[in-house]
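# Sequence first, then the predicted structure, then my questions.
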Amino acid sequence: MKQDLLDRIQNRSAKIGIVGLGYVGLPLMLRFSEVGFHVLGFDIDASKVEALNAGRSYIEHISSGAVKEALERNFEATTDFSRASEADTLILCVPTPLNKYREPDLSFVLDTTDSLVPYLRAGQVVSLESTTYPGTTDEELKPRIESRGFTVGKDIFLVFSPEREDPGNPNFTTRTIPKVVGGDTPACQEVGAALYGAVIDRVVPVTSTRAAEMTKLLENIHRAVNIGLVNELKIVAEKMNIDIFEVIRAAATKPFGFVPYYPGPGLGGHCIPIDPFYLTWKAREYGVHTRFIELAGEVNSSMPEWVVGKVAGALNDAKRSINGSKVLVLGIAYKKNVDDMRESPSVILMEKLRDLGAAVQYSDPHIPVFPKMREHSFDLSSVSLTPESIASFDCVLLATDHERFDYELIKKHAKLIVDSRGKYQDRSANIVRA
């Protein structure tokens, strides 16, 4: 069973099933397609499936041309999960958010697994890529798979391999980012390493699915804690009339022992604001209180409130109140040069300003219309930046520093700029750091 699957992976005759065709699943599909595998993509969103089968991409940094090429080669998308039996591999790339109590919400992972289980067959490999707490793969997925009478490691192979996508980063591709792989058994590890080794330049094996799950959490907790540190230092530096961005740039000249992290209006994206709390939640089961992680989370979560306070103070100095002021938020993606809005602090800023009575609009060249979101609602379109439009606002809040913004134009015509990204290094009268 194992050798047959390994042979099919090696000779590219294995059919690759990818479940969840978003920021993780879609690039992975393109990579498997590129090297010659037939790829079957699954998604519950019929509009996404329809778009892909028509050769249209719905992610900015993935071109429709690339999707069309994959279609012509060897790709199709479907909402029919019963076709899972056709695939030799099932790679799960679905969301793992938090619920309103900041606890892990595994509903997407578990519902997806439950939808696939009736159609599993011997000789398949199931790989989970969704970030989660250590133990999810063997505690949640394995029993569901074995409920069909399969033995993991003999009939079916179970793997955890955390995604490492960085949307919009031109320096790294799916192929070049090393892939951590942990198997439930040595046979699972061997199959998982072969699967990803067929499309990724470097596979990094670890001894278990739990080690792989913890690896992903460590990567993101490392970033969250260090961003929390510089966000706290930003407030201290401001009280001392010190430019924290100048300090970070100076410290970054040290060729060893220092990695620069930069403060901002809060954490965004699908990983850093969420993943640390997966470990915090699981650690309680072992009687451990993760104080360091939770403190960083508190600091980072408080940043939107700090930024809104800076807006209020800046408007007050201009003899204006937030209530009734026109505020333009620059950038609503969670980071620059992408169209990804997941957990974007810009949206939190917009809601807080709106709740205080501001007339809020936004400008983002990557997001022409504010999308429908589960927890946030704005009926807005992106404002074109002209001298007239910029000057019509009482305050311009720089939340996401896209390279496509004309910062000199904004500086010249804005009555007031609140800069939460340190983009403006000068001390102009109309610029306030946040």
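Everything's here; your move.
# contacts, neighbours, all on C-alpha from now
Fine.
# Pull the number of nearby residues for Phe292.
11 (other CA atoms under 10 Å).
# where's it relative to His222, distance?
11 Å (CA to CA, to the nearest Å).
# same question, His270
For His270 relative to His222 (CA to CA), the value is 15 Å.
# And the two? Which one has more around it.
His270 (19 against 14).
# That one in helix, strand or coil?
Following DSSP: H, G, I helix; E, B strand; the rest coil, His270 is assigned to coil.
# and it, what does it touch?
Pro97, Arg342, Glu343 (CA atoms under 8 Å, 6 or more residues apart in numbering).
# Quick check: of those residues, which lies closest to His366?
Arg342 (13.8 Å; CA to CA).
# I'd guessed the closest one sits against Ile272; true?
No. Counting by CA atoms under 8 Å, Arg342 sits too far from Ile272 to count as a contact (10.8 Å).
# more crowded one of those two?
When neighbours are counted by other CA under 10 Å, Arg342 and Ile272 differ, and Ile272 comes out ahead with 21 against 17.
# Count the neighbours of the residue lying closest to that one once chain neighbours are set aside for me.
Leaving aside its sequence neighbours, Ile272 sits nearest to Asn220 (CA to CA, 6 or more residues apart in numbering; 5.3 Å). Applying other CA under 10 Å, we find 17 residues neighbouring Asn220.
# Pull up the gap between Asn220 and Met214, please.
Asn220 is 10 Å from Met214, by CA to CA.
# the longest helix in the protein is where?
helix 209-239 (DSSP state H).
# now for it, which elements pack on it?
Here helix 209-239 touches strand 157-160, strand 179-183, helix 244-251, helix 275-284, helix 291-301, going by 3 or more CA pairs under 8 Å, 6 or more residues apart in numbering; DSSP states H and E.
# Turn those into TSV, columns for distance to Gly309.
Converted to TSV, the helices and strands packed on helix 209-239 look like this (distance: least, CA to CA, whole Å):
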stretch	distance to Gly309
strand 157-160	43
strand 179-183	42
helix 244-251	18
helix 275-284	26
helix 291-301	14
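# now the farthest one out in this structure, which residue is it?
Centroid-distance maximum for the chain: Lys319 at 39.4 Å, with CA atoms, centre = their mean.
# quick one: buried residues of the one helix or strand Ser47 maps to?
Ser47 belongs to helix 46-53 when assigned by DSSP states H and E. By neighbour count on 16 or more other CA atoms under 10 Å, the buried set for helix 46-53 is Lys48, Val49, Leu52, Asn53.
# ok, the residues you listed vs Pro27, which is closest?
So of those, ranked by how close each gets to Pro27 (CA to CA), first place is Leu52, at 12.6 Å.
# Test my guess that that closest one contacts Val67.
Yes. Judged on CA under 8 Å, Leu52 makes contact with Val67 at a distance of 6.8 Å.
# A further structure is provided below for comparison with the first:
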Amino acid sequence: MDHHLLSRIQSRDFVVGIIGMGYVGLPLAVAFGAANFKVLAFDIDDEKTTALNEGRSYINHIGNERIAEMRKHGRFEATSHFERLDEPDALLICVPTPLTRHHEPDLRYVVDTTEAIASRLRPNQIVILESTTYPGTTLEVMKPLLERKGLRAGVDFFIAYSPEREDPGNIDHSTARIPKVVGADDERSLAIALELYGTVVPKTVPVSSTATAEAVKITENVFRAVNIALVNELKVVFDAMGIDIWEVIEAAKTKPFGYMPFYPGPGLGGHCIPIDPFYLTWKAREYNQHTRFIELAGQINSDMPWHVVRVLSDALDARFSKGLNGARVLILGLAYKKNVDDTRESPALRLIDLLEARGCSTDYFDPHAPEIPKVREYPALVGRKSVAWDPAQLASYDAALIATDHDGVDYKLLADVAKLVIDTRNACARAGANMARVVRA
């Protein structure tokens, strides 16, 4: 039976279902479509499924032509009808794994999706979780739900975990170019998952269990979170000493060994790095273990928006004898990283919230995010639109705050015409701007 399934994968007589058409699921669908698989894409958002079936992409770095090409050849269909979950041979789960208000794992989307699959599960399907989560989720949460109707994992159906490694907007490391870690708790599931992913990525990396694969993803993101926290702390310390952290980093990274550059900013953004460390911290308590180092990093990164607000407040007071209350501030860059439209967990949203709580009037400019989308933590901001880039209007603001350093923005002009620039990304210095009105934060 396994040989038959492997042969079907090799011959592309194997339907791939992907649940969740966001920044992970849609690129994955494109990768499998490009490998000549038939892809059935599931999402609860009818607007997304309608757009995809019309050949339209809603993610900037995935062009319409890539969706239209799959549609033209009949390899791709999107649906919000989850009763069709028994049609695909593989079901790849790419749903959000956020935190609760108490910074504990919120697995409602994983559980709801798993229960929907369980109601339609048939023999010989393989279910693979890609969403970032704590070690043990696949085995302890998903497997019991999937086995409720009597089918046995590793015997009647198959289950695995393969963490997403998506980096939105990174053309050098697209989904189909990144090695894929794959873990399963039985040999048959592992073999099928490896065969499936091996058709779309340059290399598969098998590990001994789903928990190990889950731990790999957590480790990758904790590594980044801790190192970003370190350089954020160094920024504050070196600033107090009159030392330029950006100059320090540029010099340090010339060392060909033992150093890897990380860069400071106004806080963490994206779905993974601000969230994943808390998943591990929560799970560690079950084993009476404490993640003091990780928790400290989380605290430092979470405090960075407050630091930026303090720098802005001090600069307004020092230069204009003006406080935050009543100040007009333009936020440059709403997305969490440069050159993408992804606003998930963006520190720019936190900055807007903090500034307005202090009495500021804020606008934002972002060529990639013309409107603030639905966000869980800041519902009052949803629907606000980016102002136009108008050099004549830049001087009307008391300060311009660079939260995200998109390419294509004229930072030299900004530094010349704005009354005050608070630069959290060193964008003005890199652009060769006049730094007389620029304060780095």
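Yes, it's here. Just so you know, these numbers come straight off a predicted model, no measurement behind them.
# Now do the strands in structure 1.
15-19, 38-42, 75-78, 89-92, 125-128, 157-160, 179-183, 203-206, 326-330, 359-363, 395-398, 417-419, 431-433 (DSSP state E).
# Just name the most buried of the ones you listed.
strand 157-160 (a mean of 30; mean count of other CA atoms under 10 Å).
# Now it on structure 2. Mean distance?
The superposed strand 157-160 of structure 1 is, by mean CA distance after the TM-score superposition for structure 1, a mean 0.5 Å from where its aligned residues fall in structure 2.
# now for that strand, which elements pack on it?
strand 125-128, strand 179-183, helix 186-197, helix 209-239.
# switch to 6 Å and redo it
For strand 157-160 of structure 1, the packing partners by 3 or more CA pairs under 6 Å, 6 or more residues apart in numbering; DSSP states H and E come out as strand 125-128, strand 179-183.
# Between these, which one is closest to Lys352 of structure 1.
strand 125-128 (36.2 Å).
# Identify all contacting residues around that closest one.
Thr89, Leu90, Ile91, Leu92, Ile156, Phe157, Leu158, Val159, Phe160 (CA atoms under 6 Å, 6 or more residues apart in numbering).
# From what I see, the second one and Gly17 are in contact.
In other words, Leu90 of structure 1. Yes. In this structure, Leu90 of structure 1 is within contact of Gly17 by CA atoms under 6 Å, at 4.6 Å.
# of all the helices and strands packed on helix 209-239 of structure 1, which gets the most neighbours per residue?
Most buried among those, counting by mean count of other CA under 10 Å: strand 157-160, with a mean of 30.
# residue in structure 2 matching Ala358 of structure 1?
Applying TM-score structural alignment, one finds that Ala358 of structure 1 aligns to Cys360 in structure 2.
# Relative to Ile352 of structure 2, how far out is its match?
For Cys360 of structure 2 relative to Ile352 of structure 2 (CA to CA), the value is 9 Å.
# Can you pick out the residue with more neighbours from these two?
Each of Cys360 of structure 2 and Ile352 has its neighbours counted (other CA under 10 Å); Ile352 has more, 24 against 18.
# mind listing what the closest residue in space to that one that isn't next to it in sequence touches?
Distances taken as CA to CA, 6+ apart put Thr362 closest to Ile352 of structure 2, at 6.7 Å, once the chain neighbours are dropped. Applying CA under 6 Å, 6+ apart to Thr362 of structure 2 gives the contacts Arg328, Val329, Leu330.
# Need those residues in a markdown table (columns: distance to Leu190 of structure 2).
Converted to a markdown table, the contacts of Thr362 of structure 2 look like this (distance: CA to CA, whole Å):
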| residue | distance to Leu190 of structure 2 |
| --- | --- |
| Arg328 | 56 |
| Val329 | 53 |
| Leu330 | 51 |
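# Could you single out the nearest of those residues to Asp2 of structure 2?
For those, the nearest to Asp2 of structure 2 is Leu330 (58.8 Å; CA to CA).
# In contact with the closest one: list those residues for me.
Thr362, Asp363, Tyr364, Ala400.
# what about the first one, distance to Ala399 of structure 2?
Read it as Thr362 of structure 2. For Thr362 of structure 2, the distance to Ala399 of structure 2 - CA to CA - is 10 Å.
# so what sits against both of the two?
With CA under 6 Å, 6+ apart, Thr362 of structure 2 and Ala399 have common neighbours Val329.
# would a markdown table of the contacts of Leu330 of structure 2 with distance to Tyr263 of structure 2 be doable?
Output for the contacts of Leu330 of structure 2, formatted as a markdown table (distance: CA to CA, whole Å):
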| residue | distance to Tyr263 of structure 2 |
| --- | --- |
| Thr362 | 26 |
| Asp363 | 26 |
| Tyr364 | 23 |
| Ala400 | 21 |
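# what angle sits between the helix holding Ser47 of structure 1 and strand 38-42?
Taking axes from the mean of the first three to the mean of the last three CA atoms, to 10 degrees, one finds helix 46-53 of structure 1 and strand 38-42 inclined to each other by 160 degrees.
# Quick check: helix 46-53 of structure 1 compared with structure 2, mean distance?
Mean deviation for helix 46-53 of structure 1: 0.8 Å (mean CA distance after the TM-score superposition for structure 1).
# Just list the residues touching the equivalent of Ile331 of structure 2 over in structure 1, thanks.
Using TM-score structural alignment as the criterion, Ile331 of structure 2 maps onto Val329 of structure 1. When contacts are counted by CA under 6 Å, 6+ apart, Val329 of structure 1 is found next to Tyr362, Leu397.
# Could you do the one 3 residues further on as well?
Applying CA under 6 Å, 6+ apart to Ile332 of structure 1 gives the contacts Ser346.
# I'd like to know how far it sits from Asp275 of structure 1.
The value you get for Ile332 of structure 1 to Asp275 of structure 1, if CA to CA is used, is 21 Å.
# likewise Arg148 of structure 1?
In terms of CA to CA, Arg148 of structure 1 sits 31 Å off from Asp275 of structure 1.
# What of Ala193 of structure 1?
Taking CA to CA, one finds Ala193 of structure 1 at 24 Å from Asp275 of structure 1.
# And Gln189 of structure 1, by the same measure?
For Gln189 of structure 1, the distance to Asp275 of structure 1 - CA to CA - is 24 Å.
# how about Ala31 of structure 2, what does it touch?
Ala176.
# what do you get if the cut-off is 7 Å, keeping everything else the same?
Thr175, Ala176, Val200 (CA atoms under 7 Å, 6 or more residues apart in numbering).
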